[in-house]
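Trainee: what's the 3D shape of this:
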Amino acid sequence: MNKRLIAGLVVILAGCASSADDLIAKGDWYQVGYQEGLRGNVSRSMADLSQYSNAEPAEYDKGYLSGIAEYCNPNVAYQIGLSGQYYEGVCENTEEGQKFRMEWQRGWMEYNK
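Mentor: Coordinates of the predicted model:
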């Protein structure tokens, strides 16, 4: 089961090949938000988004929330911690945020042994 989850995560992350700069230039703000959420990054602020003339904050937010929904899966949190990826607290207000943090912490502790 864990091998399937890891393989799925690798496939998802491989789909993130377009850089944020490329997506911003295309005006694909949904994908910018989605990819940042999927990586577990903290959401961009309105001040940051306002630096771009083509910014679409509503699309960015929709994409970000979709990405976070996938990232915050507690079934892959251990693997995220085990890979050494720092958790920025983006799952705290989700339904399974506490379980995610506990599983990530378990993987993080193993990574740091």
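Trainee: only C-alpha atoms for contact and neighbour calcs from this point on.
Mentor: OK.
Trainee: My guess is residue 41 contacts residue 86. True?
Mentor: No - contact criterion C-alpha atoms under 8 Å: residue 41 and residue 86 do not qualify, at 9.7 Å.
Trainee: Looking at the two, which one has more neighbours?
Mentor: residue 41 (19 against 14; other C-alpha atoms under 10 Å).
Trainee: Give me the secondary structure label for the more buried one.
Mentor: Three-state call for residue 41 (DSSP: H, G, I helix; E, B strand; the rest coil): coil.
Trainee: Next one: it relative to residue 4, how far apart?
Mentor: Distance, residue 41 to residue 4, using C-alpha to C-alpha, to the nearest Å: 24 Å.
Trainee: Could you also give me the structure for this second sequence? I'd like to compare it with the first:
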Amino acid sequence: MKKLGAVLLAAIVLSGCSKGISDLAAENDWYGIGYQDGIKGSHARSYSQLRELGQANHAEYDQGYMRGVAEYCDPDVAYQIGLSGQYYEGVCEGTEHAQKFRMEWQRGWNESR
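Mentor: Coordinates of the predicted model:
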């Protein structure tokens, strides 16, 4: 039941990302941009990539990114991420549950093929 709740939470969070990156940049929501990048399991944007979006607040972006990665790296949703066919870019390496996340993601990834 806990896993189902985590999967539903992840689905809600991902579906709630309705604003585009350009919209968030126009609103100076650098935390939101970082959070969206992190919750998707993407690598952090470089300073030059952020500069292309506007006068970036790197500290806010980094805080949002770390929050998003922390939520993405939940091993209770890793299986579902792999099962959905989403490639894992290794953003959880160095976190407390990195090995469990990777194993659960791999199990889902293998079943999706």
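Trainee: After superposition, what's the TM-score here?
Mentor: In this superposition the chains share a TM-score of 0.93, using TM-score structural alignment, normalised by the length of structure 1; 112 aligned residues with a C-alpha RMSD of 1.1 Å.
Trainee: For structure 2, which segments count as strands?
Mentor: With DSSP state E, there are no strands along structure 2.
Trainee: center of it, which residue is that?
Mentor: residue 39 (1.9 Å; C-alpha atoms, centre = their mean).
Trainee: With adjacent residues omitted, what lies nearest to that residue?
Mentor: Among residues not flanking residue 39 of structure 2 along the chain, residue 68 sits closest, at 4.2 Å (C-alpha to C-alpha, 6 or more residues apart in numbering).
Trainee: Verify the stated contact: that neighbour with residue 36.
Mentor: Yes - the pair residue 68 of structure 2 / residue 36 is scored as a contact, 6.6 Å apart, by C-alpha under 8 Å.
Trainee: Skip the chain neighbours and tell me the closest residue to residue 111 of structure 1.
Mentor: Closest to residue 111 of structure 1 by C-alpha to C-alpha, 6+ apart is residue 82, at 4.9 Å.
Trainee: shouldn't that neighbour be in contact with residue 76?
Mentor: No - Residue 82 of structure 1 lies out of contact with residue 76 (C-alpha under 8 Å); the separation is 9.9 Å.
Trainee: which neighbours do those two share?
Mentor: Residues touching both residue 82 of structure 1 and residue 76 (C-alpha atoms under 8 Å, 6 or more residues apart in numbering): there are none.
Trainee: check contacts around residue 90 of structure 2.
Mentor: If you count contacts by C-alpha under 8 Å, 6+ apart, residue 90 of structure 2 has none.
Trainee: That one -> structure 1?
Mentor: When structure 1 is aligned by TM-score structural alignment, residue 90 of structure 2 is paired with residue 89.
Trainee: measure that match to residue 82 of structure 1 for me?
Mentor: Distance from residue 89 of structure 1 to residue 82 of structure 1, counting by C-alpha to C-alpha: 16 Å.
Trainee: again with residue 37 of structure 1
Mentor: 19 Å.
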